[in-house]
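Participant: from the sequence below, what's the structure:
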Amino acid sequence: MTMTELDPAVARTAWRAAEPVHGMIYFAPEAHQRYAALGLGGRMGYFASRAAALGPVGAEAVVATFFNFNPALVRAAIPDAWRIAAPEDVLRARLEAADAALRRACDPDLLASPELAEAAALARRAAESASEHPEGRPLFAATAALPWPGEPHLVLWHAQTLLREYRGDGHVAALLLAGFSGIEALVLHAATGAVGAEILRRTRGWSTAEWDAAADRLRSGGLLEAGDEPGLTATGRERRQWVEERTDLSAVGAYEVLGSAGCARLVELAGRISRAVVEAGLLNVAGAGSDVHPGQDG
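Facilitator: Have a look, this model is predicted:
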């Protein structure tokens, strides 16, 4: 267990405050347009763009690191994507898309503001601190090896991308320790009511039969209530809370370098950019060109 003086809840709040700055890349039309220009349509663009930091890996590496997607969905995109576009071209398109989308969301004064530059510096400091401990975090480590962009809004985007993958790799480890498969993690997430089961099932490519079978396993284990849209039992809530606490503990180390005051400042500053992203509609799932997005399930 990680020993830390920083409250893990403080680190989680800092991560959430800036998450829209990263998360918009999965929904922004600027991204889908650039992937399509390379010949990568729909789901292929998602899998290739997020996995490109790993290099031209096979489908099984993506199945393992992405964790909760139906392997058949991954195999339909990877490795064919690398025969269409090289990983370095996909990474370039992704960065260009982030630039264009953030420029659309943020007015020029915000982009040039000292507040945005400060937010970028704080997030980068946390991300670079995380980069000192890449062990057991393959998707994060691969992304951390990429060069840093120069402009502050892209520094903030890249830093938050790193922090998201750092947390995500730790989250997968916690789910595995808890004994959950990828689809079971999704079913548990749906049972909290935070995200609809149909959205999670469809975007991750699972059939209704596969989803129902996973729900039956969890119900047999005493984690799900009965019914078509089951909630968590007391045992289910306890097990899920265990995963959340371990995820928080595994991610807090990145933010210790900022301390509570630095985290609070990042929340304040990044919140303004995140609001601009949301208000610009960059997190509009319905308007996205792909029906696959990550999200931390659990």
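
Participant: please count neighbours and contacts with C-alpha atoms only from this point.
Facilitator: Will do.

Participant: what is the helix or strand where Arg240 lies packed up against?
Facilitator: Assigned by DSSP states H and E, Arg240 belongs to helix 234-251. Helix 234-251 makes packing contacts with helix 8-23, helix 152-177 when contacts are defined by 3 or more Cα pairs under 8 Å, 6 or more residues apart in numbering; DSSP states H and E.

Participant: can we see that at 10 Å?
Facilitator: helix 8-23, helix 152-177, helix 182-191 (3 or more Cα pairs under 10 Å, 6 or more residues apart in numbering; DSSP states H and E).

Participant: next secondary structure after the shortest one?
Facilitator: Later in the chain than helix 182-191, the nearest helix or strand by DSSP H and E is helix 197-203.

Participant: in that following helix, what's buried?
Facilitator: Ala197, Leu200, Arg201, Arg202, Thr203 (16 or more other Cα atoms under 10 Å).

Participant: to compare against the first, here's another:
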Amino acid sequence: MALSARELWRILEPVHGMIYFVPEAQERFAALGLDRMAGYFASRAAALGPVSGEVVVATFYNFNPVIVHAAVPAAWSVTTPAALVEARYEAVGAALRRGLGELADDVSELAGLVRGAAERACEVPQGRPLFAAHAALAWPEDPLLVLWHGQTLLREFRGDGHVAALLLEGLSGIEALVVHAASGEVSAEALRRSRGWSEAEWADAVEGLRSRGVLDAEGGLSEAGLAVRARVEGLTDSAAEVAYAGLGEGERERFVELARPLSRAVVASGMLPFAKR
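Facilitator: A predicted model of the protein is given here:
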């Protein structure tokens, strides 16, 4: 059975995700006048241009609007989207070379597979604003940056589809986080703090989902809640599959074979603070 879009995305996600935690990014964003939180929001939104906080709230979906508005549009008064895009690529190259060591010198084959999938996604950008903005950026020349940019496109492509699935299920940003926490995959405290929600706001969301029958009395997923989560994840997976549709079973297996050592190296290097080593 061919590997799914979820498996292909997840196996390489550490290579993308490290950019949100590595010091190379914080240093470059600080040099542009941004603190850690502003650097995160502005650098990820930079492909959209100097957008309002409302646009970031809408496209990032599960962050507390208060912390978004504290960062954007104020960031555009001290730097530009173009400068942030450049700084992000510089940080990616430096961080991955540090974390991957010699593995960073031999990524051309995987970069080609990832780019092929990302370019297929670029054929269907409709309804995916954050993805479409990143897809409009020029492809880097360095194979290592091609790999990262391609995975970034695939990640935002999947993310935009996930937002659509959440909307169809009537889950707000904070409710989506509560459901995720109730699945047991990530702690509620980690999700609440990282997205800027207060304990009171989280408790209100829990109570609202309990009243709708999504959570049980103990705060876990009810039978109905399990069905909701299954529908959301199923729709997300289905919407993402088009990007990988051109990869045959052998290519998917090769994708995983090449990607696994890179992701393991990123995790082993400590670049992802919440990942198991």
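
Participant: just put the helices and strands packed on helix 234-251 of structure 1 in CSV and tack on mean neighbour count and distance to Glu60 of structure 1.
Facilitator: Shown next, in CSV, are those (neighbours: other Cα atoms under 10 Å; distance: least, Cα to Cα, whole Å):
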stretch, mean neighbour count, distance to Glu60 of structure 1
helix 8-23, 21, 24
helix 152-177, 23, 16
helix 182-191, 23, 14
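
Participant: reformat those helices as JSON lines; add distance to Val57 of structure 1.
Facilitator: Compiled in JSON lines, those are given as follows (distance: least, Cα to Cα, whole Å):
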{"stretch": "helix 8-23", "distance to Val57 of structure 1": "23"}
{"stretch": "helix 152-177", "distance to Val57 of structure 1": "17"}
{"stretch": "helix 182-191", "distance to Val57 of structure 1": "20"}
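
Participant: and the most far-flung residue of structure 2 relative to its centre, what does it touch?
Facilitator: Within structure 2, Ala217 marks the point farthest from the mean C-alpha position, 31.2 Å out by Cα atoms, centre = their mean. By Cα atoms under 10 Å, 6 or more residues apart in numbering, the residues touching Ala217 of structure 2 are Glu207, Arg210, Ser211.

Participant: out of the residues you listed, who's the most crowded?
Facilitator: Arg210 (19 neighbours; other Cα atoms under 10 Å).

Participant: and stretch 67-78 of structure 2, end to end?
Facilitator: End-to-end distance for stretch 67-78 of structure 2: 18 Å, by Cα to Cα, to the nearest Å.

Participant: which part of structure 1 lines up with that stretch?
Facilitator: Stretch 67-78 of structure 2 corresponds to residues 73-84 in structure 1, going by TM-score structural alignment.

Participant: show me how far the matching stretch is from its chain's centre.
Facilitator: 20 Å (Cα atoms, centre = their mean, to the nearest Å).

Participant: give me the buried positions along that stretch.
Facilitator: Leu73, Val74, Arg75, Ala77, Ile78, Pro79, Asp80, Ala81, Trp82.

Participant: which ones among the residues you listed lie within helices?
Facilitator: Leu73, Val74, Arg75, Asp80, Ala81, Trp82 (DSSP state H).

Participant: in three-state terms, label the closest residue to the last one other than its chain neighbours for me.
Facilitator: Leaving aside its sequence neighbours, Trp82 of structure 1 sits nearest to Pro56 (Cα to Cα, 6 or more residues apart in numbering; 6.0 Å). For Pro56 of structure 1, the secondary-structure state derived from DSSP: H, G, I helix; E, B strand; the rest coil is coil.

Participant: which position in structure 2 pairs with Pro56 of structure 1?
Facilitator: In structure 2, Pro56 of structure 1 lands on Pro50 (TM-score structural alignment).

Participant: chain neighbours aside, what residue packs nearest to the residue nearest to the spatial centre of structure 2?
Facilitator: Centroid-nearest residue in structure 2, with Cα atoms, centre = their mean: Arg155, separated by 5.4 Å. In space, and not counting its chain neighbours, Arg155 of structure 2 is closest to Trp9: 7.1 Å by Cα to Cα, 6+ apart.

Participant: hmm, Arg260 and that neighbour touching each other?
Facilitator: No: assessed by Cα atoms under 10 Å, Trp9 of structure 2 is found out of contact with Arg260, at 11.3 Å.

Participant: what's the spacing between the aligned partner of Asp35 of structure 2 in structure 1 and Phe47 of structure 1?
Facilitator: By TM-score structural alignment, Asp35 of structure 2 lines up with Gly41 in structure 1. According to Cα to Cα, Gly41 of structure 1 stands 10 Å off from Phe47 of structure 1.
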